[in-house]
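S.K.: Sequence and predicted structure below; questions after.
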Amino acid sequence: MNYVEYSYTGGWATPVLLIAVLAVPALGALAVALLPARMDRGARLLATAFAAVTFVLTVLLAALRQPDFGYFDYGTGPLALVPWADVNVPWVPALDVGFHLGVDAISYPLVVLTGLLTALCCAYTVWKVPGGGRGRALAALLLVLEVGILGTFLALDLVLFFIFFEVVLLPMYAVIAGWGGPDRRRAARKFVLYTLFGSVLLLLGVFTVIVAAGTGDMVALTGASDLSRTVQCSAFALFAIAFAVKAPLWPLHTWLPDAHTEAPTVGSVILAGVLLKMGTYGLIRVGVGVVPEGAAWAAPVLGVLAVVAIIVGSLVCLRQTELKRLIAYSSVGHMGFVMLGIATLTVTGIQAALIGNVAHGIITGLLFFLAGAIKDRAHSGELSELGGLRETAPRLAGVLGFAAIASLGLPGLAGFWGEAFAVVAAAQRGGPLWMTLAAVAAVGGALTAAYFLRLLRRVTHGPATPAVTGFAEISRPEWLAWSPLILLALVVGLVPALVLAATAGPGAALTGVLP
């Protein structure tokens, strides 16, 4: 079925809005960078304004689903994977490479989450800049990161996807190396080396597919019936390793704790909240979508590695003594659940991965905001030095308790759905292997509860330590940055359809299981 036959072509709103979502933060970064150094606070305010406008534009993308804008309901077969809005301009016609952007139910929640977290982080820099001063450059880098991350989620051409995937590399390196902790340069170098390794493999995978298929258009390639099994397996192996580095999946995760520990608060929030999702989203959109036979071939190995990540992440967290490293290693376990959902290649598993991505971004973003606030006040992240927080700053302790309980997967909060249904999806696959993986993953969920309860016992209970004596309560700027995430953790937990609406059709088409 020819994709062009179904591409939306009506009106000016679609191309203008899609391009504006990328152009506004790019122009914002340029405008902020050009301001003189003496206007540092003004530059941070300007960056916040550009980020806020971008967030509004990402929300408005939902309007393109309305009938007046050419939206049609998801059905079955090829139609189920046509984006509800797209713009496709020839870029390199000889290679059939186009500037193809689009949004659908799979990418839209992550697009909005990126817009929200970037706006909150830019607003946070208005109040506090790590290390003092130089806030103008940090705000500009946050906007450049937003361009790369949004572009990755919107790209529907493999070459364009790769370019946006790479845009985030140097800005994140600069954020860690420029505003991070004492060991920031080593952590930044480690981040770059791991990411470059994955990038080389991603590039090889992209051109393996393009050479074999003669096109880089992801909508046309989805299903990949014209690609041989050998090509699909080879390409998926390259894609899987590349995306596993970014996700990160055990044993390619070791850059993450160092990067999180040394990164400034806003860097950790962006890194955990949306940058990691580029790996899991890529595995769904490119790995499962473009080379499905390769995905089916590698699914058991991917499932095993995902469950190992869940258990290893949880066990390491049980022994961690530093707050940010504990939260970083918890991300390894949480993203293991996302990977397990993807590995099942079922509609339930894909939906579990999608809501798991969003829930992790909301909750872990909040946790890193809290960790940064606590570390700034105590000048230490050691759990042994942070006891008695509920006595000195009860509101701060309460929000930390809420975030920890949401992260451990309490029913009614956002963290529950992704983890629970990843286990359900593995059980639905049936067979000794998948039933075993489901059981072990469930044990990993119990371990998650154990290490977060251990964290709360050490930090919020017991007698107050000297480091937390005289702790300031939550300030107004902090409430501004944290309140949307607190609210979303509750709302997504109670109404998961906010994330999962209209994903059954695309999930079924991606996995080849038509409802």
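M.R.: Perfect, I can see it now. Because the structure is predicted, anything quoted here is derived from the model rather than measured. Numbering: from 1, shown residues only.
S.K.: from here on, contacts and neighbour counts on C-alpha atoms
M.R.: Will do.
S.K.: my guess is Ala37 meets Arg136, correct?
M.R.: Yes. At 7.4 Å, Ala37 and Arg136 qualify as touching, with contact defined as Cα atoms under 8 Å.
S.K.: Spell out the residue ranges of the strands in this structure.
M.R.: 85-92, 97-103 (DSSP state E).
S.K.: Packing partners of the first one?
M.R.: To tie it back to what came earlier, the one meant is strand 85-92. Using 3 or more Cα pairs under 8 Å, 6 or more residues apart in numbering; DSSP states H and E, the elements in contact with strand 85-92 are helix 13-34, strand 97-103.
S.K.: take the one below as the second:
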Amino acid sequence: MASSTLPWLTLSIFVPIFFGLLVLLIGRDDNPGPARVLSLVGAIVAFLVTLPLYTGFDPTTADMQFVEFAPWIETFHLNYHLGIDGISVWFILLTAFITIIVILAGWEVIRSRVAQYMAAFLILSGLMIGVFSALDGMLFYVFFEATLIPMYIIIGAWGGPNRVYAAFKFFLYTLMGSLLTLIAFIYLWHVAGGSFDVLTWQNMPLGYTEQILIFIALFAAFAVKVPMWPIHTWLPDAHVEAPTGGSIVLAAIMLKLGAYAFLRFSLPITPDAAHSLAGIMIALSLVAVIYIGLVAIVQDDMKKLVAYSSVAHMGFVTLGFFLFNITGLEGAIIQMISHGFVSGAMFMCIGVMYDRLHTRRIDAYGGLINRMPRFATYFLLFSMANAGLPGTSGFIGEFTVILGAVQYNFWIGLLAATALIWGAGYSLWMFKRVALGPVANEQVDGMRDLCSREFLILGLLAFFVLFLGIYPRFFTELMHPSVQALLDHVSISKL
């Protein structure tokens, strides 16, 4: 295993948490300026300490790198065990980048309890990076569950009129599913002779019935987090009520926690169960891709529309996982990264409009391009990416998964490909009603175009949407050995 002289993973986890606590200490409601500045400095520093994970990464091996190991709770053989491969490294970088975006997004919009708001995102960032780097099962579980607390507070304290209901529903759904996963982890600890080491779990011989039961227990937590149909109903409520920053992080990063967990736990630990239940997983994914895409078309709230589109796009991710070919699996991971940029950008665009007009209803807008041409240009680009336009990141992920699906079964590929139609339907129809045509009313007539801060945020997101769409090899080169190793591992029966 490759390692490093400096504990870069520990720094990646605890630098944002440290800055978050520092912001809480110095923050004052009567003078929020220092808290804002310190939060941005903390987010930038936290991003910078993740860069050595990329620059020092060896793309020729599938072994875990930057490994850190120390005893944690020796009585139960719990260890502080961290490491990353070519899959997890991208999500750590994405998390740190999106944290800068949400700090900037809330810079002027959040005016009450500013320090607590900024601190919640910094702490949440550290906890999510912990999820992507944990190689001890219980350490993973602690980070996985701890992410609920800051997001619960973000929705409940700074959300919309029904924020308490949405926050409680979000917390209840995600916590209840995780209890079965905890039972599965304890069982694996017992079978492994008192070890929570994830790499040990991945190489244990488990009986078929054991694998099925463990897969179902893990599914209970991971599918809710993705979320998969039909346990997706918490997501639209959470998105609608969350502040803009909360929606960005929820869509861009938190949905990826469940998908990543499928790759780290469900597939490698229970490969035979994964193969046996693949038909069910593919069917659920196709329902999300097709049915939820149709549900998105009829929404009159922009946030709800994009929230449902997220469920449809994440359906591509779970579909790619269970095709068991390199094309589908790499496509699914690219789709996860792409969705981080595109969904984050879509929610940022909706936030820009909401800050000016204080409504998310599509019929309240119209002719926005006449008053906000710079914004409309960005909004069109991200809407096209959301629809899967070639040249954008949205196309690369979906098209690659469709190719993998065709290799697996032509008809499954054909059904998945219909998502490009539904995506164009809900994305471009929303853009048409919001931005095109004559100015709809006096409120729209008085809307001002992007300020420099908003232009910078959307510009950064646009760059990565186009960069990933034009040069996906930059991302796939690093992940390919790890994806191939995972696929080889899953193809070997443990029976």
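M.R.: Received the coordinates, thanks. The structure presented is a predicted model; accordingly, all values stated were derived computationally and were not measured.
S.K.: Quick TM-score on the pair, please.
M.R.: For this chain pair, the superposition-based TM-score is 0.95 by TM-score structural alignment, normalised by the length of structure 2; 487 aligned residues with a Cα RMSD of 1.5 Å.
S.K.: returning to what we had before: when Ala37 and Arg136 of structure 1 are compared, which one has more neighbours?
M.R.: Per other Cα atoms under 10 Å, whichever of Ala37 of structure 1 and Arg136 has more neighbours is Arg136, with 28 against 16.
S.K.: Can you tell me how far the residue opposite the more buried one in structure 2 once aligned is from Ile269 of structure 2?
M.R.: Under the alignment by TM-score structural alignment, Arg136 of structure 1 pairs with Ala115 in structure 2. Distance of Ala115 of structure 2 to Ile269 of structure 2, given as Cα to Cα, to the nearest Å: 42 Å.
S.K.: ok now do Gly183 of structure 2, which residues does it touch?
M.R.: You called it Gly, but residue 183 of structure 2 is Ile. Going by Cα atoms under 8 Å, 6 or more residues apart in numbering, Ile183 of structure 2 touches Ala217.
S.K.: per the alignment, it corresponds to what in structure 1?
M.R.: Alignment note (TM-score structural alignment): Ile183 of structure 2 maps to Leu204 of structure 1.
S.K.: highest average neighbour count across the helices and strands packed on strand 85-92 of structure 1?
M.R.: Across those, the average number of neighbours (mean count of other Cα atoms under 10 Å) peaks for strand 97-103, which reaches a mean of 22.
S.K.: Where in structure 2 does that strand fall?
M.R.: Per the alignment by TM-score structural alignment, strand 97-103 of structure 1 matches residues 78-84 in structure 2.
S.K.: Using the aligned residues only, give the average distance of that stretch to structure 1.
M.R.: Mean deviation of stretch 78-84 of structure 2 from its aligned counterpart in structure 1 after superposition (mean Cα distance after the TM-score superposition for structure 1): 1.3 Å.
S.K.: which outside residues touch that stretch?
M.R.: Stretch 78-84 of structure 2 is contacted from outside by 9, 64-73, 132-136, 138-139, 195-197, using Cα under 8 Å, 6+ apart.
S.K.: can we see that at 7 Å?
M.R.: Residues from elsewhere that reach stretch 78-84 of structure 2, judged by Cα atoms under 7 Å, 6 or more residues apart in numbering: 64-73, 133-136, 139, 196.
S.K.: Just the buried subset of these, please.
M.R.: 64-68, 133-136, 139, 196 (16 or more other Cα atoms under 10 Å).
S.K.: Save those residues as TSV, and put in distance to Leu78 of structure 2 too.
M.R.: Formatted as TSV, those follow (distance: Cα to Cα, whole Å):
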residue	distance to Leu78 of structure 2
Met64	19
Gln65	20
Phe66	19
Val67	16
Glu68	14
Ser133	15
Ala134	12
Leu135	11
Asp136	7
Leu139	8
Phe196	6
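S.K.: Sort out for me which of the residues you listed are in helices.
M.R.: Judged by DSSP state H, helices contain the following of those: 133, 139.
S.K.: Which parts of the stretch 351-500 of structure 1 are helices?
M.R.: In the stretch 351-500 of structure 1, the helices defined using DSSP state H, counting those that start in this stretch lie at 389-392, 394-407, 415-429, 431-460, 476-494, 497-500.
S.K.: will you turn those helices into JSON lines that also has distance to Ala237 of structure 1?
M.R.: As requested, these are arranged in JSON lines below (distance: least, Cα to Cα, whole Å):
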{"stretch": "helix 389-392", "distance to Ala237 of structure 1": "47"}
{"stretch": "helix 394-407", "distance to Ala237 of structure 1": "31"}
{"stretch": "helix 415-429", "distance to Ala237 of structure 1": "21"}
{"stretch": "helix 431-460", "distance to Ala237 of structure 1": "21"}
{"stretch": "helix 476-494", "distance to Ala237 of structure 1": "33"}
{"stretch": "helix 497-500", "distance to Ala237 of structure 1": "28"}
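S.K.: nearest to Val200 of structure 1, of the ones you listed?
M.R.: Nearest of those to Val200 of structure 1, taken as Cα to Cα: helix 415-429 at 30.0 Å.
S.K.: elements contacting the closest one?
M.R.: Where contact means 3 or more Cα pairs under 7 Å, 6 or more residues apart in numbering; DSSP states H and E, helix 415-429 of structure 1 is packed against helix 323-344, helix 347-378, helix 431-460.
S.K.: who touches Ala406 of structure 1 in this structure?
M.R.: For Ala406 of structure 1, the contact set (Cα under 7 Å, 6+ apart) comprises 363, 413-415.
S.K.: quick one: which of those residues has the most company?
M.R.: Neighbour counts for these peak at Gly415, which has 32 neighbours (criterion: other Cα under 10 Å).
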